[in-house]
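Undergrad: got a sequence here, can you build the structure:
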Amino acid sequence: MIETKLDFRMIELSDKPWIDELLKKSDFWGSEYCFGNNFIWANAYSSRIARYKDFYLQFNEQAKHFAFPAGEGDLREVVEVMMDYAQAHAFPFVMHVSHEQNKQKLEELMPGRFEFEERRDYFDYIYSAESLITLKGKKLHSKRNFINRFVEKEWSVEPITAENIALCNEFNDFWCAQNDCGNDPSKREEMCAARKALKYFFELDFKGCILKQEGKVVAYSVGEQINSDTFGVHIEKANADVPGAYPMINRECAAMFASNCLYVNREEDLGVEGLRRAKMSYNPVMFTERYRATLK
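TA: The predicted structure follows:
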C-alpha cells in the first residue's frame, strides 16, 4: 500500500490553470476531460477532484467511481493510490475509462485484474468539423433541406457577448416551459448546468452563438475547445417548433468556432432513442468509447 492521502474536494474556478495544464498533457477527446464541462456539471454528478503529482483525478462521490487519470507520470502508481483510497474508505474500486487505448493501457499495466463493461449509452460522438460545416453528401441531404426551410425567413447569428448573453437566459426559461422541466429531474439538472455555463461563461473561456429568426431567439449553443484538435459542444438549446433550428445552430456553431479544428465532440446520447437517432444521422467519424472497469 502506498501511504498517501488524496484530498478530493469540489472543483473551483481557481483550479482552472493547473487542471488545464494537466489535461493538455493527455489531450483526450472525451468530454469529461475539459475544465468547463467538469465545472458546470459538478453538482449534478457529485464530482470531486484531486491532484496527485502530475495527474488530475476525478471522483463521483455519490456513485463511488473514479475517472481514468489525466496528466503524465507513473500510471501504475496513481492507479494504486486510487485503489488505496477506495480500500481506506471501504468501497469497491471502480473506474470509468474513456478511450479504447486507455482500456488497453490498464489491461497491460495490471493484466487480469479488471472486469470491463462497455457503456454504449455514454460514448461521445465525434464528427468531422468540415462535414458539420459544409453538410456535403447524400447522407446529410435532409439536414440541408431543413436549413433551406429555415433560411426562407429572415435570420441572423451572432457570437455570445456580454451585451447579449441575457438573451440566452431568457431563452432557457422558454425552453424549460416548452420541455416541461418542472416534471423532469434530468432536464432540471441539464438546465442548472446551462445556467452555470452562462453565469461563468467568460471566466471559463467558453464560446457560443445565438441564432435568431425574424429577430427572435430560436436557439443558442455553448462550447469550448477540449483538446488540440477538437471543439466540444456542451450546451445546445433550440425551439423545437421552429423547423431547422437545431440543424442550423449545429452548423453555425461549427462554422464559427470549429473551422480550425479537425473534429467536433457532441457528447453522448445517454441511451435516449431519439437522441441516438439524431446523433447517428450526422454520421460520426468515431466514438470516444466508455468502459466501466471493476477491480476483481
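Undergrad: from here on, contacts and neighbour counts on C-alpha atoms
TA: OK.
Undergrad: which residue packs closest to residue 201, ignoring adjacent ones?
TA: Take residue 201 and drop its neighbours on the chain: the residue closest to it by CA to CA, 6 or more residues apart in numbering is residue 207, 7.8 Å away.
Undergrad: next, the structure of the following sequence, for comparison with the previous one:
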Amino acid sequence: MLKQEDFRPVTLADRAFFEKQYAQYPQVHSDNTFTNMVCWNHFAHYQYAYVEKNVILASTIDGITRFRAPIGPRNPALLRSLVRLASEVSDNEPLVLIDRETAAWMREVCPGINLIPDRNHFEYVYRAADLASLPGRNYLTIRHQVNKFRKNCASTIEPMTSANREEVKRFLIQWCEWKGCEGDLVLAHEKDAVFFAVDHLDELPVQGLVIRIDSAIGAISLFEPLNADTALVHFEKGLPDCEGIYKAINTETAALLAPAFTYINRESDLGVAGLREAKMRYHPDHMVEVFSLKLDS
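TA: Alright, predicted model coming up:
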C-alpha cells in the first residue's frame, strides 16, 4: 500500500537514478525530467517514491500536493493504490500530466475514471530541421526577421561554459530588470530556475548556447536530450536591443540540434494567449497531450 512516507525529495544526487529509470522508460513531457525538477524545486518541491520498480513523482505548490502516474512496468495494483492515496491527500485534481498512452491504460484498469485533457500543459513539438531552416511559405515572416537580424546585428555564437557562466548570470540579471521579475511572481520563480541551471551546468544533462551582440551576451538557450529522437529546450532568453534576437536564438539552437534529433520539444504555453499564438506560428509537428484525473467536487 503506497503511503506518503514512501516519498522523499528530489535532489541533485538522484541524477544517476533518474537517468537509469528514464533510459528504460523514456519520457515525452518536460515536467518529468530531472533537470526540470531540480531547477524548479524551490517552487514545486518535487518528491519521488520508488515502489515495485516504478517511480512515482509528486509536487507541492501552494500547499497542494499533486501526483504523476507511475513510471515503470505497468502495475494495476500500484495504480489503484496511487489513485487512493492521491485522492486522500490532494484536491479534486490529484493526478496530473498523464500522457496519452498512460491515460489509455488507466482507463482500462479503472473503468469510468474521469481523465480530462489539460490543454494548458500540452507541449509543442516541432521538426528540428524546420526550425533550423525555416522552409517555405509557412516560415516566410520568421525567415525575414532572422535574415534582418543577421544583417543588422553583429552577432557571434558560442557554447555556454564555465568560462562565460558569470557573464551569463549578469545577462540574466539584465533580462530580469527588463522583464520586471521582481514585480512578477512567475518570472521571479523562472529567474531562480534559470540561475540554478546555469550554476549547476556541469551537474545537469543540459547544454547552453550564447549569442553575443557586439561582444555582449544578447541571448541564451538551455536544452538537453528528452528521448532518442527529441531534444527539449528548457529556457530561452533574450534582450530587446537587437530586433529579431528571439527568432535568432530559436533558429541557432535548432541548427545545433537538428543533426542529432528529429524533433524539438519547446514545452507548453501555460494557457497564456500570446505565448500560444507565438508557438503556433512555428507550426508544431504534433503536441504532447496530457490529462488530469478529475474527482467529483
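Undergrad: just to revisit the earlier point, the residue nearest to residue 201 of structure 1 touches residue 231, doesn't it?
TA: No: checked against CA atoms under 8 Å, the pair residue 207 of structure 1 and residue 231 is beyond contact range at 9.9 Å.
Undergrad: identify the contacts common to those two.
TA: Each of 223, 224, 257 lies in contact with both residue 207 of structure 1 and residue 231 under the rule CA atoms under 8 Å, 6 or more residues apart in numbering.
Undergrad: how about the helices in the stretch 1-150 of structure 2?
TA: In the stretch 1-150 of structure 2, the segments counted as helices under DSSP state H, counting those that start in this stretch are 15-24, 34-39, 41-44, 76-89, 100-109, 128-133, 140-152.
Undergrad: now mean neighbour count and distance to residue 53 of structure 2 too, for those helices, in CSV please.
TA: What follows is the helices of the stretch 1-150 of structure 2, written out as CSV (neighbours: other CA atoms under 10 Å; distance: least, CA to CA, whole Å):
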stretch, mean neighbour count, distance to residue 53 of structure 2
helix 15-24, 14, 9
helix 34-39, 22, 17
helix 41-44, 18, 24
helix 76-89, 17, 11
helix 100-109, 15, 16
helix 128-133, 22, 33
helix 140-152, 16, 46
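Undergrad: the ones you listed into TSV, with extra columns for distance to residue 240 of structure 2?
TA: Output for the helices of the stretch 1-150 of structure 2, formatted as TSV (distance: least, CA to CA, whole Å):
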stretch	distance to residue 240 of structure 2
helix 15-24	35
helix 34-39	25
helix 41-44	28
helix 76-89	44
helix 100-109	38
helix 128-133	21
helix 140-152	12
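Undergrad: and the ones you listed: which comes nearest residue 173 of structure 2?
TA: For the helices of the stretch 1-150 of structure 2, distance to residue 173 of structure 2 was read as CA to CA. The smallest value, 17.2 Å, belongs to helix 34-39.
Undergrad: what's the average distance of the closest one to structure 1?
TA: With mean CA distance after the TM-score superposition for structure 1, helix 34-39 of structure 2 departs from structure 1 by a mean of 1.0 Å once superposed.
Undergrad: so where does residue 177 of structure 2 fall, helix or strand?
TA: helix 165-179 (DSSP states H and E).
Undergrad: what residue of structure 2 takes the place of the residue nearest to residue 201 of structure 1?
TA: Residue 207 of structure 1 maps onto residue 207 in structure 2, with residues paired by TM-score structural alignment.
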